[in-house]
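sharing a model that was predicted from the sequence below.
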Amino acid sequence: MGIDDIVNQGKAFLDQNKDKIEETLKSDQAEDVSDNVLDAAADFVKKIAPDSVDEQIDGVRDNIDSKIGNE
């Protein structure tokens, strides 16, 4: 099985389960998990990046968060 076969299987899986995947991404559980992961990632980046980019980091974090979960 080649990479093309794996990619095609992945695409088929996504197509067949699109509604379930979308429902899961908009769930309370996805909101909680995404908040925790995004907060940890943003905090990590803020520790190593200059303070001058903190606002941009928060903006990216909020933008991603708006796409996952229900809030």
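That came through, no problem.

all contacts plus neighbour counts: C-alpha atoms, from now on.
Noted.

can you give me the neighbour number for residue 24?
If you count neighbours by other Cα atoms under 10 Å, residue 24 ends up with 16.

excluding its backbone neighbours, what's nearest it?
Nearest in space to residue 24, with sequence neighbours left out and distances taken as Cα to Cα, 6 or more residues apart in numbering, is residue 30 at 6.8 Å.

next up, a structure to set beside the first:
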Amino acid sequence: MGLEDITKKAQEFLGDNKVQEALKSEKAEDLSDKLLDGVAGAVNKITGDKFDEQVEGARTAADKAVGTE
């Protein structure tokens, strides 16, 4: 299976209505917030907060894509 096949399968998976409903659930929101906070915190710690604004922007954009808020 090549990259093109994997990309097509991922698009099909993410396009499924049940998957979209799950991604927009309150549970997904809670889990994604914890994950995104952890990743953002780790990146800021490693970089000494040098890219804090960029990290927060990426975190906010990712948060909008998953969950209810």
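Yes, it's here. Remember, it's a predicted structure, so these values are computed and weren't measured experimentally.

ok so, going back, helix or strand for the aligned residue in structure 2 for the residue nearest to residue 24 of structure 1, which one?
Taking TM-score structural alignment, residue 30 of structure 1 has residue 28 as its aligned residue in structure 2. Following DSSP states H and E, one finds residue 28 of structure 2 within helix 26-47.

now residue 4 of structure 1
Short version, using DSSP H and E: residue 4 of structure 1 is in helix 3-16.

for whatever helix or strand comes next after that helix, buried residues please.
Next helix or strand after helix 3-16 of structure 1 toward the C-terminus (DSSP H and E): helix 18-25. Buried residues in helix 18-25 of structure 1, counted by 16 or more other Cα atoms under 10 Å: 24, 25.
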